[in-house]
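# Quick one, fold the following:
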Amino acid sequence: MPDNPQTSTPPLGENDFFAISPKLIRPWGKGRFTLFLKQGGSYVLYTRKGEAFTASHREKLDGLGINQVYVQSGERAGYTRYLIDNLKDILDDEGISLEQRSQAWHQASVALTRKLFEERLPKGFSKRRFKEIVELLRSSVDFFAVKGALKHLASLVAPGYKLYNHSLGVTVLTAFVLGTYEHADKALITKCCAGAMLHDLGKSLLDDTVLDADPSQLTNGLLAAFRAHPSAGVGLCSSVPLEQETLNCILFHHEHCDGSGFPSGLGGEALPYYVRVLAVCNEYDGLTRASGWRSALSPYEALYRIKSHKEAFDLDALKRLILVLSNAEIKISN
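Have a look, this model is predicted:
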């Protein structure tokens, strides 16, 4: 066994721990959570919270063929905070499998976006929270370009019907579709992904009965409130330094090429290409995700419906989305 595992803890069950790969642990001087090893049916203390975890600790685990260490469920928040703070190093480490890196990205992203949407802050959100989101996305852009990453990310962001689930789904799709444009550099993709992650922030001010209702069945007043959510989202971001591209993504994500969208009825060349990409990705993710009033469509059904409204959506962006989905081995045929 590794160097001097410490005294066995009081009896705890499987539900009291979750497993992680030792490769996800970066060397640290002061750990944020306690690590355990599993011996038979018992969990043995390896390093305490606050103790150092060095490269030699990990090398010894590798040498012994130990591919899982355990963290107590009560310290999940500390582990998640660790992922957020070390995400770039984890995503850039090719010694960690794509699946594990994707899971780390998803856990860190959910932690940041879930709290943001569920707090329903009437005065917007803090500069600190916005900075964390931007840093997460900057750390992600190179990983988004890794071959095979989308296949793992897509399976992680697909489930769920909450606003933060949808926002993460749109963020991932927008990043990968923009990546097919030669002139879309990392800075632009980061700005647009920030817009994708925040595009429905204005919906956090709406009651669930409105969000779960068929828009065609809403009263005129409630429909107007629903259609104002892009503007409301921009308002909630008034205290943070939004880039123009991020602002455009939030404000115009429901605008259509033919001018039939909302809230401003913009269309044609007035809509930047990256907004048209986001609009297609937003529509696709929304259709393939169940809501309070309808079941999820299959990828094929969603793409068919978007194509049937070809005047409203950018067909080049749609073709690029189809290519991205195909490369991710997502079944898009009938």
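
# make it CA atoms for all contacts and neighbour counts henceforth
Fine.

# Just the strands from the stretch 1-150 of the chain, written as ranges.
If DSSP state E, counting those that start in this stretch is used as the criterion, the strands of the stretch 1-150 of the chain fall at 17-20, 35-39, 42-47, 69-72.

# Please work out the angle formed by the directions of the third one and strand 35-39.
Spelled out, it's strand 42-47. Here the directions of strand 42-47 and strand 35-39 differ by 150 degrees (axes from the mean of the first three to the mean of the last three CA atoms, to 10 degrees).

# coming back round to it: so which of the strands of the stretch 1-150 of the chain is nearest Tyr274?
Ranking those by proximity to Tyr274 (CA to CA) places strand 17-20 first, at 36.8 Å.

# Show me what counts as buried in the closest one.
Residues of strand 17-20 classed as buried: 17, 19-20 (neighbour count, 16 or more other CA atoms under 10 Å).

# Same list (the strands of the stretch 1-150 of the chain) but as JSON lines, adding distance to Leu87.
Below are the strands of the stretch 1-150 of the chain laid out as JSON lines (distance: least, CA to CA, whole Å):
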{"stretch": "strand 17-20", "distance to Leu87": "15"}
{"stretch": "strand 35-39", "distance to Leu87": "19"}
{"stretch": "strand 42-47", "distance to Leu87": "22"}
{"stretch": "strand 69-72", "distance to Leu87": "18"}
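
# on that earlier part again, reformat the buried residues of strand 17-20 as CSV; add distance to Lys38.
Formatted as CSV, these follow (distance: CA to CA, whole Å):
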residue, distance to Lys38
Phe17, 10
Ala19, 10
Ile20, 12
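
# Make sure I have this right: Gly235 is in a helix.
Yes: the assignment for Gly235 (DSSP: H, G, I helix; E, B strand; the rest coil) places it in a helix.

# and it, how many neighbours?
Per other CA atoms under 10 Å, the neighbour tally for Gly235 reads 16.

# Same question for Met197.
Neighbours of Met197 using other CA under 10 Å come to 28.

# contacting residues for it?
Residues in contact with Met197 (CA atoms under 8 Å, 6 or more residues apart in numbering) are 113, 164, 167-168, 170-171.

# Could you verify that it is part of a helix?
Yes: Met197 forms part of a helix when assessed by three-state DSSP.

# now the other sequence, so there's something to compare against:
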Amino acid sequence: MPPSAPPAVAAPATARGLRRLRPLWLVIALAVLGAVAFASVGIGSRDVSLADVIAALGGSTDGFNEAAVAKRIPRTLLAVLAGAALGLSGAVMQGVTRNPLADPGILGVNTGASLAVVTAIATVGLSSATGYIWVAIAGASVTAVFVYVVGSLGRGGATPLKLALAGAATSAALTSLISAVVLPRGDISGSVRSWLIGGVGGGTFSSISQVLPFLAVGLLLSLLSARSLNSLALGDELAAGLGERVAVARGLAAFGAVLLCGAVTAVTGPIGFVGLVVPHACRLLIGVDHRWLLPLSAVLGAILLTSTDVLGRIVARPEEIDVGIITALVGAPFFIYIVRRQKVREL
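Predicted coordinates for the structure are as follows:
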């Protein structure tokens, strides 16, 4: 038998092994998320006992520790929802563009949402949470379309490298525009700059309830696009030959991803790199089938953002480091690694 035969046999065996482990990895991830969420309500600038955590979860706010835990509960819930949305939107964007570098932050979508919100605050005095969400989604949508159109110009269409460069250039330009809007307005610059860092410390049940319907719609659209993304991964021509309406499938999936990251940005500010790191980690664990990749990306995204929020509370006690800074410190080296290893190829 020729030497090349064993690798040909081993590859399907590896794929079968990944398929068998998919339910197990999802169960493990959910268990880890539960543990991280429980730690999030108990760990902070002031640690509390297990009894206080249980009492606060039961509704008691009589003691100081129990009141502290009660305040951390909406913060933890927001971190879980935001992390899940960002991880899921990153996986969908990578699938839609077939770009291993696709991420709401790298493609400038978060920055577009931020510019829209900041401009609305400065010009019309936008202050309602629902208004933030609608404006952020509009800004994210316009930016996503603009980056894709610019990245599609020229020979070869929307290649991963051209999309990444278009997103980086657009993000830099929009960041400058944000500064131009904020700097002359001393009355709003302090609060806006704090929001632009990205964090979940201001999470409340009121803000969560207002953003939840948008996240639910984005989640539904994204998960329903799993089979379409599997088809698109084969190439547009083959997907069309299999009966897939390529433009419709790509548009619905992209809108679901933009809806998720736009809504999250409105509540937390721009948080980067979660949508880049998480899908790559998920592919290593379960492969490229989006029917499993998307749910696991949501769970691992929630784990990553919640755990980095906890880390930000304890590394500089009694002060806190916003989660947007921690995710940047984690994600930037990973971004460099992906660029060097993938050579910016298509997925």
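
# overall similarity of the pair, as a TM-score.
After superposition, the two chains reach a TM-score (TM-score structural alignment, normalised by the length of the first structure) of 0.28; 137 aligned residues with a CA RMSD of 5.7 Å.

# thinking again about what came up before, take the contacts of Met197 of the first structure and keep only those in strands.
Counting by DSSP state E, the contacts of Met197 of the first structure place none of their members in strands.

# Could you single out the nearest of the residues you listed to Arg320 of the first structure?
When the contacts of Met197 of the first structure are ranked by distance to Arg320 of the first structure (CA to CA), Val170 comes first, at 14.5 Å.

# For the second structure, just list every one of the helices.
Listed in chain order, the helices of the second structure (DSSP state H) span residues 5-42, 50-57, 64-97, 109-124, 129-152, 160-182, 186-197, 205-224, 226-232, 236-241, 246-268, 274-286, 290-314, 323-342.

# Ignore what I typed, I meant the stretch 101-250 of the first structure.
Remark: helices assigned in the stretch 101-250 of the first structure by DSSP state H, counting those that start in this stretch are 127-144, 149-157, 163-178, 186-198, 208-211, 220-227, 229-236, 244-252.

# so can I have CSV of those showing distance to Asn327 of the first structure?
As requested, these are exported to CSV (distance: least, CA to CA, whole Å):
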stretch, distance to Asn327 of the first structure
helix 127-144, 13
helix 149-157, 8
helix 163-178, 10
helix 186-198, 19
helix 208-211, 33
helix 220-227, 34
helix 229-236, 31
helix 244-252, 25
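
# Which one, of those, ends up nearest to Val275 of the first structure?
Smallest distance to Val275 of the first structure across those (CA to CA): 5.5 Å, for helix 244-252.

# Show me what counts as buried in the closest one.
245-252.

# Check which helices and strands that helix sits against.
helix 186-198, helix 229-236, helix 273-287 (3 or more CA pairs under 8 Å, 6 or more residues apart in numbering; DSSP states H and E).

# Ok, which of those helices comes nearest Asp92 of the first structure?
helix 186-198 (15.3 Å).

# Could you count how many residues lie near Gly131 of the second structure?
Neighbours of Gly131 of the second structure using other CA under 10 Å come to 15.

# cool, Leu221 of the second structure as well?
For Leu221 of the second structure, the neighbour count with other CA under 10 Å is 19.

# How about it, nearest residue that isn't a chain neighbour?
Setting aside the residues directly before and after it, Leu221 of the second structure is nearest to Gly256 in space (CA to CA, 6 or more residues apart in numbering), at 5.1 Å.

# Now for that neighbour, how many residues are close by?
Other residues close to Gly256 of the second structure by other CA under 10 Å number 28.

# Spit out the contact partners of it.
89, 217-222.

# please redo it, this time with the cut-off set to 7 Å
For Gly256 of the second structure, the contacting residues are 218-219, 221-222, by CA atoms under 7 Å, 6 or more residues apart in numbering.

# which of those residues lies closest to Arg22 of the second structure?
Nearest to Arg22 of the second structure among the contacts of Gly256 of the second structure: Ser222, at 19.2 Å, using CA to CA.

# surely Leu91 of the first structure meets Arg101?
Yes: counting by CA atoms under 7 Å, Leu91 of the first structure touches Arg101, with 5.5 Å between them.

# count of neighbours near the residue nearest to Ala39 of the second structure when sequence neighbours are not counted?
Computed as CA to CA, 6+ apart, the closest residue to Ala39 of the second structure that is not its neighbour in sequence is Val310, at 7.9 Å. If you count neighbours by other CA under 10 Å, Val310 of the second structure ends up with 25.

# Am I right that Val310 of the second structure is in contact with Phe38?
No: in this structure, Val310 of the second structure is not within contact of Phe38 by CA under 7 Å, at 10.7 Å.

# Spit out the contact partners of the nearest residue to Val109 of the second structure once chain neighbours are set aside.
The shortest distance from Val109 of the second structure to any non-neighbouring residue, by CA to CA, 6+ apart, is to Ala140 (4.9 Å). For Ala140 of the second structure, the contact set (CA under 7 Å, 6+ apart) comprises 109-110, 112-113, 258, 262.

# Neighbour-wise, give me the winner out of those.
Counting by other CA under 10 Å, top hit in these: Gly262 with 36 neighbours.

# Just give the closest residue to that one, not the sequence neighbours.
Closest residue to Gly262 of the second structure apart from its sequence neighbours, by CA to CA, 6+ apart: Ile137 at 4.4 Å.
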